[in-house]
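**Student:** kindly generate the corresponding structure for this input.
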Amino acid sequence: MPKIRAEKKSRVHKDVARQGIMFNKDFGQHILKNPMVITAMIQKSGLRPTDTVLEIGPGTGNMTVQLLEQVKKVIACEIDTRLVAELQKRVQGTHLKPKLEILVGDVLKMELPNFNICVANIPYQISSPLVFKLLHRPFFRCAVLMLQKEFAQRLVAKAGDKLYCRLSVNTQLLAVNTQLLARVDMLMNVGKNNFRPPPKVESAVVRIEPRNPPPPIVYAEWDGLTRIAFTRKNKTLGSAFKQTSVIAALEKNYKVHCSLNNLEIPDDFHMKEKIEEVITKADASEKRARTMDLDDFMTLLHAFNSEGIHFS
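**Tutor:** Model (predicted):
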């Protein structure tokens, strides 16, 4: 048995060596090698000749070259200088070179440039912060992203669905917040063998289209409300808002609100009772986060805010 594993490992190393590049696991590098998947992602992005495309994680440039043939400009963000050199080599001496701009570094730490479309096969460990970052920048038309399949399924899950739950607190909150700020559609599933080296998980491609104009709410308020609700997603809201830490935080915010607006707080005021009153009036005491849709959350947020209770 050990001999079989050794032979398999040897074949993998020979294949990688033939490409001249050893892929870095720390960067989550899995190069998309299937040209049909690449073509499908590009077609689903609805490119126009006048577009500027942001590509995150271009790798060896399999997708980049196709993008360059169809648009005005491609801005490629790559953290690995070896792959940057490979990408530069592919366009050197061609008509595509003037259309390519390469930003070297961690995309999460840089200011995103202006772009119309984002197309990316991104490292899965940065999926959540990257989607969050994309949704909080100037308007763009859409993003077509390769994601871990389970993460993608949670982004598109609707209230009441089995997968409308937490992969982690941040992922589920991101799923709700993403659907608030954008329309999210599952485009296709992509098997492990479409990558080199194959990842341990299945993949999927989603299309994220920002809502324009964005909903008329303060995002920090929305984020604060959903964070409390999804901490106990299977509990009723009446139960979730009885937590001592939640009551204390909202009471602090309420006192700041009253101070700023010269409102007097009665001597017999109790924050716990105030919260219960708001939830009851909003007919939300028995509701659970896992079954609430966006309109439910916005109605509840308005009920709290109209009573001077804020989440940020």
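**Student:** going by C-alpha atoms from here, please, whenever you check contacts or count neighbours.
**Tutor:** Will do.
**Student:** give me the element the residue nearest to the spatial centre of the chain is part of.
**Tutor:** The chain has Val131 as the residue nearest its centroid, 2.5 Å off, counting by Cα atoms, centre = their mean. For Val131, the enclosing helix or strand under DSSP states H and E is helix 127-134.
**Student:** next helix or strand past that helix?
**Tutor:** Next along from helix 127-134, by DSSP H and E: strand 142-148.
**Student:** what does that next one contact?
**Tutor:** 41, 44-45, 116-122, 124, 127, 201-210 (Cα atoms under 8 Å, 6 or more residues apart in numbering).
**Student:** again, only using 7 Å
**Tutor:** Around strand 142-148, the neighbours that count as contacts under Cα atoms under 7 Å, 6 or more residues apart in numbering are 41, 45, 117-122, 124, 127, 201-210.
**Student:** cool, and stretch 203-214?
**Tutor:** 141-149, 152, 181-191.
**Student:** what residues sit buried inside that stretch?
**Tutor:** Applying a neighbour-count criterion of 16 or more other Cα atoms under 10 Å, the buried positions in stretch 203-214 are 203-211.
**Student:** what of stretch 227-234?
**Tutor:** 227-230, 232-233.
**Student:** can you give me the end-to-end span of stretch 92-107?
**Tutor:** End-to-end span of stretch 92-107 (Cα to Cα, to the nearest Å): 24 Å.
**Student:** list the buried residues of the helix holding Val131.
**Tutor:** Applying 16+ other Cα under 10 Å to helix 127-134 flags 127-128, 130-131, 134 as buried.
**Student:** and for that helix, what's in contact with it?
**Tutor:** Here helix 127-134 has contacts from 108, 147, 171, using Cα under 7 Å, 6+ apart.
**Student:** to compare against the first, here's the next sequence to fold:
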Amino acid sequence: MRPTKKLGQNFVHDPNTVRRIVASAGLAESDVVLEVGPGLGSLTLALLPACRAVVAVEIDPVLAARLPRTVGERAPGLADRLTVVGADAMRISAEQLRVAGPPPTALVANLPYNVAVPVVLHLLAELPSLAHGLVMVQAEVADRMAAGPGNKVYGVPSVKAAWFAEMRRAGTVPRSVFWPVPNVDSALVAFTRRPAPADVDRGAVFAVVDAAFAQRRKTLRAALAGWAGSPAEAERVLAAAGVPATARGEQLSVADFARIAQAATP
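**Tutor:** Prediction:
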């Protein structure tokens, strides 16, 4: 097989790196780990001894078919802990994974860089059982996912990730541990799920977030005018939410955005 750029395939081949990832993931023996894009199986082999089971979601049919054989050859005593699901992680449902066994409690993965944020957000939304995890992504994406209000890279991914979990940067990964070697730097992001803001619809909050950052240089009164219907209505909603109309989206926490969405609800 040959790695394809279309699927974002850059495989980790260094044993020390996969051991470090597993150690940093803080897994318990009872955890059921969801691994997205297992590729050649290097991380899979490191995960199997550290948890109850691994559910590997692989979109590439050649790799999906080969992974059980790889584990059978290299870790035969742990082969019964592995379930491979041939699917697109961007679209996989809780029902599809329910067939594979107990609901996943942790996400540990070397994610395809071109879809890393959408995959994480989709899985956190689709699988409430995911309590924690550690993902490897492009370094710039890691910065955005873990950024807080006021940070220059704080934006839509930061706020939407914060809706589901507390995100933090958990280290860097050198380019040399991948095949093929990528032309970007990599980093680890750890997360721990937390309760979402109460009494407000996630879709409504995310609509406010999208509007606020679509014109991030503008004040919220101007940036939310289209979303609210007019600048005056945006100002009214912001006042009801206790958010200054002159603030900008990059200054607000996910709780602030939730209050805005709530104030706009009839």
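**Student:** re the thing from before, what subset of the contacts of stretch 203-214 of structure 1 is buried?
**Tutor:** 141-149, 152, 181-182, 184-190.
**Student:** so the residue lying farthest from the centre of structure 2, which state does it fall into?
**Tutor:** Distance from the C-alpha centroid of structure 2, by Cα atoms, centre = their mean, peaks at Ala232 (36.0 Å). Of the three states, Ala232 of structure 2 takes helix according to DSSP: H, G, I helix; E, B strand; the rest coil.
**Student:** distance of it relative to Lys218 of structure 2?
**Tutor:** On the measure of Cα to Cα, Ala232 of structure 2 and Lys218 of structure 2 end up 15 Å apart.
**Student:** and Phe191 of structure 2, by the same measure?
**Tutor:** From Phe191 of structure 2 to Lys218 of structure 2 the distance is 31 Å (Cα to Cα).
**Student:** just Ala190 of structure 2 next, same as before
**Tutor:** 32 Å.
**Student:** next: Leu34 of structure 2.
**Tutor:** Distance from Leu34 of structure 2 to Lys218 of structure 2, by Cα to Cα: 40 Å.
**Student:** so between the two, which is more surrounded?
**Tutor:** Neighbours were counted for Leu34 of structure 2 and for Lys218 using other Cα atoms under 10 Å; Leu34 has more, 25 against 16.
**Student:** ok, that one - contacts?
**Tutor:** 54-56, 104, 106-108.
**Student:** quick one: stretch 29-42 of structure 1 aligns where in structure 2?
**Tutor:** The aligned range for stretch 29-42 of structure 1 in structure 2 is 9-22, by TM-score structural alignment.
**Student:** kindly check the end-to-end length of that stretch for me.
**Tutor:** 20 Å.
**Student:** what residues sit buried inside it?
**Tutor:** 9-13, 17-19, 21-22.
**Student:** can you count the residues close to Cys81 of structure 2?
**Tutor:** Actually, residue 81 of structure 2 is Arg rather than Cys. 15.
**Student:** roughly how far apart are Lys255 of structure 1 and Ala248 of structure 1?
**Tutor:** 11 Å.
**Student:** likewise for Phe23 of structure 1?
**Tutor:** When Phe23 of structure 1 is compared with Ala248 of structure 1 (using Cα to Cα), they lie 49 Å apart.
**Student:** who has more neighbours out of the two?
**Tutor:** Neighbours per residue, other Cα under 10 Å: of Phe23 of structure 1 and Ala248, the larger number sits with Phe23, 19 against 13.
**Student:** tell me the contacts of the more buried one?
**Tutor:** Gln29.
**Student:** what do you get for Gly150 of structure 2?
**Tutor:** Applying Cα under 7 Å, 6+ apart, the residues contacting Gly150 of structure 2 are 250-251.
**Student:** quick one: what's aligned to it in structure 1?
**Tutor:** So Gly150 of structure 2 corresponds to Gly160, using TM-score structural alignment.
**Student:** and its match, that's in a strand?
**Tutor:** No: judged by three-state DSSP, Gly160 of structure 1 forms no part of a strand; its state is coil.
**Student:** buried residues of stretch 100-114 of structure 1, list them for me.
**Tutor:** 100, 102-103, 107, 112.
**Student:** closest one of the residues you listed to Gln19 of structure 1?
**Tutor:** Ile102 (21.5 Å; Cα to Cα).
**Student:** doesn't that closest one belong to a strand?
**Tutor:** Yes: the assignment for Ile102 of structure 1 is a strand, going by three-state DSSP.
**Student:** if we can go back for a sec, buried ones among the contacts of Leu34 of structure 2?
**Tutor:** 54-56, 104, 106-108.
**Student:** out of those residues, which are inside strands?
**Tutor:** 54-56, 106-108 (DSSP state E).
**Student:** among the residues you listed, which two are most distant?
**Tutor:** Ala56 and Ala106 (11.9 Å).
**Student:** one step back: farthest pair in the contacts of Leu34 of structure 2?
**Tutor:** Ala56 and Ala106 (11.9 Å).
**Student:** name the nearest residue to Lys218 of structure 2, ignoring sequence neighbours.
**Tutor:** Arg248 (6.6 Å; Cα to Cα, 6 or more residues apart in numbering).
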